[in-house]
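[1] Sequence unavailable; structure follows:
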């Protein structure tokens, strides 16, 4: 019995022995791995901890003051630097704002040691359930670490340093200090850093006056500053506000009554005086950027932290009028052009618009790819028919496009025969624009335009709009786009002719003009009048009014291209860009809109060259003036560049152009007799211009494509650029009395209704150009007068505009001249 009773024990002993040995080995391995892991972690900490940044920037917090740019009437148009902020002490921040932040971002902030492990587990479970990242676990301390010292790149190394820095911050600063830094440092959209700046940006009030409803909306912004701020997307901001208010009630920060009152409070989005709403109260992005570039050339990177203030010559009222005029002109052209179809398309499952969160997320993604452009708003088509197109901006903002005027523009995309990519259908991504009483669908413009205005007495730039949308690129077409001026350049050739003995009454042939290949030394040149319309003979005045090319060519031939080339440099034009050949008469050289405006200022101010300037003065952070402009002023004898008699006659002729000629719309719509100007259209309508002035203000409008191509058949300076100019001048000249012509200068006489210099009286002045003498059949063009080099120019130009890339450099090796706008 005894032997049998012991046999099971003897059989189990080896098994237990094997299990024991296995368990010991596992424990040893685990301990070894743990020791190795601990060793590696210790090594990593030893290597990483000394490389963590010093916390001096936090413990001695001194935010940098950015560069600010103002108009002449003290309206802020630009800020450049680290950030825009209004720093408050911790005790100056209202409790309701602190409570809203904690409820929205980190309700266990005062309990955890920098990392909220409860939140980490909760976020991991939520993300696992939804199979996507729906929740984060970043604490306020972690955000402070990231904002002060680290980038936002998503790498394990960056995350490791963030964790270490979080622990260091928690060990060095108190919780109140950390929260204080967060509330003053966090980016909250539209260049606002810190909740004090955000309160002024979005609600127009100091943070001390914030209500629970407003505090909750501000506290919801850090989740996605570009999407959850009330200017960019009020619906999303409102939804996020509701979540934050709910959290504040659940955590006991608000009573039920306070919660209900906050939910019902209307939110009014507005900006404090002098503070940008969204961007800025005035669309001065182009002059602000140019002012920054000019000051950077003096102080380099120091301008971004020393609190400099640039006061420009820009007039805020005129600047906004110029912005509106350019936008309106470009959109009018876009409506005239054939509708090219939607911007893109997106898969829009049936019924998704009823799923608010999913639909809004889809629209948010579209905004990233197709951002709004000013008052052009991104939308997606829900349904489309020839009589009605329904589009959505958000789940709650549905717009019906059913006005006949709007449908006419997009009619070709709504027919049953419309094909991709033109067809409008469910899922099409479009831009919508609100007109007076209705909405329209309009594609984002590809054409560009620019406008600049100067004070004629000293060249102060009062308006500068360098393109349709600054956010699409900083290329400033006012200063950087070298384009052919076309007929807008003719007045400078005519002015040179007056000083060579021609008069407004000089008769000039308007018959077709041509040069053979032998005459040019290259290939035949056969310029044409617009519309191929010709007349036997016109006076020089009539030729300017009607902008006749044949008249201009024969005038330049009579004057001499070399003389004219020298003469136009008096107006500020580059000699190298105005070759001394006959096509110069048609504006075949190249100018910038700013350069052309400076040239026309000479006609407007009595004959004085006043170089344009943008910066009036600069102050430091204490308000001390450290730089001030000293502009050239009309009347300074050293600035006179042309004969006052020439100015008087050209002013009279250009007023005639704006009253009876190709620019007659200017007089008709403005109803003023003191307006002069000239249209300009290049070959194949690649550039459209209008340059015009009163005795006190000169403005130039231009329209074209960055990579030159035809604007379309029938598009001219009078139809494309002049409306922009008139739209601007209607505001700029409002309330300003007319200025009658000044007294006739000595040495000038009026005979039989026209003007003659004393040294070129009737009988001595050149009476006929390009016309045969009585009884002489004479040819139109004399080969002997053909300037050398015209063949080379024709090879280069071929009557087309100089291609201009948005980086400012035309192809072919030519480099655009640097901006030359003195302080």
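    Happy to help now that I have it. These figures come from a predicted structure and were not determined experimentally.

[2] Every contact and neighbour count from this point should use C-alpha atoms.
    OK.

[3] Quick check: residue 347 vs residue 480, distance?
    41 Å (CA to CA, to the nearest Å).

[4] Looking at the two, which is more packed in?
    Between residue 347 and residue 480, residue 480 has the larger neighbour count (other CA atoms under 10 Å), namely 23 against 9.

[5] mind checking how far the more buried one is from residue 453?
    16 Å.

[6] And for residue 726?
    12 Å.

[7] More neighbours: which of the two?
    A count of neighbours by other CA under 10 Å puts residue 453 above the other of residue 726 and residue 453, at 35 against 21.

[8] What's the first helix or strand after the helix or strand harbouring the more buried one?
    For residue 453, the element it lies in under DSSP states H and E is strand 448-455. Downstream of strand 448-455, the next assigned helix or strand under DSSP H and E is strand 461-465.

[9] try this one next to it:
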């Protein structure tokens, strides 16, 4: 306090009456007027002399923020950390100077934020210009003070600057920004702004600037890749991204929405959305445990099943493109995301079995529908839950639990909490000596909502165990092993199918990243309400979701490959840049056999229709017997082949 001048003391005192109105940073003119009034009262009441008053009045407003600069944009994560710190430390967390270290890498986090914002803005522009945020009738002699007053209630949102249109001509418009700049927007700056009609239709391109903007419009502007100003708007669509390390579940990046100031709802961990076709790998994994193989033939044909809840009493699922390929191998069915194959596959293995099996990936039974619609991804899941589930495929079959606080130190730098997460640890001695077969995790190892989604105090108990005191890590202590929930061979086969999804399927755009270790699956739901892409390599498992909070349609053609995959690619491309290929090697017990493309069964030598396919070794003899039987009786087929 003894370092403050009289003018600075008066400025602080002046803010108590109306902190938001006379804030010397947000409203310096009002703040200065209020400060000078306080100085006048101090003079009138003889707290200062006339000379001190004159000196203080002449002092400029030098107020500036004193908090540490924000080094990485992670407000959703910060709120998760705050809640968990309060749960672990009580109210002392806010006053005792604790330092909390997270698992998130700042470069990856910023890449995730940039990718999400760019992807949502791209989607938003595809669907047209919804008009200005507001409109104010401006007097002919309106000046900067009037413009400042109008813009005082608008803030910068994710780099989208608020501004008021002060003049419009045939070829350009003048926009006054909240930063007291004036910028010109030409025809190129508004060329994208086709009028919004609905989520599927837009109007004709604007003929000129005046067709888009009027004097008095409150709009947003942003700089493009060339550094030039152009018209912008805040997207209505939302998205979320969750990325974890498959080895131990440590959170690497998290984005809960377009902007925290606009909406504090953390969609990455709190949303319960339908995953669509991105759920199919779990069904395929269950089927591979029941004797199906990547070469199994299932019929992709129209299907009608009884459903008393529907007006006509029938449920008639279909493929996204309403096309049918007939009998098709499971590898091709996943590559092409065939819905009817998934429904028949689920029916063949049994809904009860599949539902129990999918809980191995960390999902609560309550989130899984007890009917065949589960094959189409009608479960209720979060992006964090999907990233966790795919991490099982990425790490060789082990269920890790996401966590994001690695250490908490007191004001003296002494650790009071150190995370001790369960790890996949495939090559650890303890893992190699563990002979237990893969199976469902215990209830403690598979919380229904890991990270709770970090929005409730109960989350603390499920996001990385504590080791207290911290020196318990010193010495040769065995690692905590994550439960093995699926066989590594099952994992390898399902992953090989998802690699083909990227090589030549619905995720083929990801080949532009130039990597050979990526696997994943697109997801879309009825009426395009949700768009997903979930994918991984050995280093990262990442889920991206795009949709509207009110479950509205994203519009015709907005599949996961169009709305979500570009965001996933931008993030993964940056996060994995310069990192070597990381993928599971072929485990013992897997063999490659030449099969007939049409039948999916082992082929005779010299068959021109032969191709290689991978199998579990114990399946090969059974399939050779089937091939022999089919040669002897070509009409003999399995029930699921013709169902």
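    Yep, that arrived. Predicted, not measured: the structure shown is a model, and the values here were computed from it.

[10] just checking, residue 69 of the first structure touches residue 314?
    No. Residue 69 of the first structure is not in contact with residue 314 according to CA atoms under 8 Å; the separation is 10.3 Å.

[11] Just give me the neighbour total for residue 28 of the first structure.
    12.

[12] same question but for residue 483 of the first structure, I mixed them up
    For residue 483 of the first structure, using other CA under 10 Å, the count is 27.

[13] my guess is it contacts residue 592, does it?
    Yes. Residue 483 of the first structure lies in contact with residue 592 (CA under 8 Å); the separation is 6.3 Å.

[14] shared neighbours of these two, anything?
    Residues touching both residue 483 of the first structure and residue 592 (CA atoms under 8 Å, 6 or more residues apart in numbering): there are none.

[15] could you say what helices and strands the host helix or strand of residue 171 of the first structure packs with?
    Secondary-structure element containing residue 171 of the first structure, defined by DSSP H and E: helix 156-172. Applying 3 or more CA pairs under 8 Å, 6 or more residues apart in numbering; DSSP states H and E, one finds that helix 156-172 of the first structure contacts helix 140-149.

[16] The helix it packs on to helix 156-172, inter-axis angle?
    110 degrees (axes from the mean of the first three to the mean of the last three CA atoms, to 10 degrees).

[17] Tell me the counterpart of residue 543 of the second structure in the first structure.
    Counting by TM-score structural alignment, residue 543 of the second structure corresponds to residue 700 in the first structure.

[18] if I pick its match, what's in contact with it?
    Residue 700 of the first structure makes contacts with 451-453, 593-594, 596-597, 689-692, 725, as judged by CA under 8 Å, 6+ apart.

[19] rerun that using 6 Å as the cut-off
    451-452, 597, 690-691 (CA atoms under 6 Å, 6 or more residues apart in numbering).

[20] For those, work out which two are farthest apart.
    452 and 690 (11.1 Å; CA to CA).

[21] In terms of neighbours, single out the busier of these two.
    Taking neighbours as other CA under 10 Å, residue 452 of the first structure and residue 690 compare with residue 690 leading, 32 against 29.

[22] Would it be right to say that that one lies in a strand?
    Yes. Counting by DSSP: H, G, I helix; E, B strand; the rest coil, residue 690 of the first structure falls inside a strand.

[23] Setting aside sequence neighbours, what's the nearest residue to it?
    The shortest distance from residue 690 of the first structure to any non-neighbouring residue, by CA to CA, 6 or more residues apart in numbering, is to residue 679 (4.5 Å).

[24] ok so residue 519 of the first structure is a helix residue?
    Yes. Counting by three-state DSSP, residue 519 of the first structure is found in a helix.

[25] Could you pull up the contacting residues of it?
    By CA under 6 Å, 6+ apart, the contact list for residue 519 of the first structure reads residue 783.

[26] for the equivalent of residue 665 of the first structure over in the second structure, helix, strand, or coil?
    Using TM-score structural alignment as the criterion, residue 665 of the first structure maps onto residue 509 of the second structure. Under three-state DSSP, residue 509 of the second structure falls in the helix class.

[27] Residue 509 of the second structure - how many residues pack around it?
    Around residue 509 of the second structure there are 16 residues (other CA under 10 Å).

[28] Please name the nearest non-neighbouring residue to it.
    residue 502 (7.3 Å).

[29] how deep is that neighbour tucked in, by neighbour count?
    Neighbourhood size, residue 502 of the second structure [other CA under 10 Å]: 23.

[30] Can you classify it as helix, strand or coil?
    Put simply, residue 502 of the second structure is helix when judged by three-state DSSP.

[31] Which position in the first structure pairs with residue 285 of the second structure?
    In the first structure, residue 285 of the second structure lands on residue 495 (TM-score structural alignment).

[32] returning to what we had before: what does the strand holding residue 453 of the first structure correspond to over in the second structure?
    Going by TM-score structural alignment: strand 448-455 of the first structure matches residues 238-245.

[33] that older thread, can I take it that the match of residue 285 of the second structure is in a strand?
    No. Counting by three-state DSSP, one finds residue 495 of the first structure to be helix, located in no strand.

[34] how close does it get to residue 25 of the first structure?
    103 Å.

[35] Neighbour count: these two, which is higher?
    Legend: neighbour count by other CA under 10 Å for residue 495 of the first structure and residue 25, higher for residue 495 (22 against 12).

[36] Cool, thanks, talk later.
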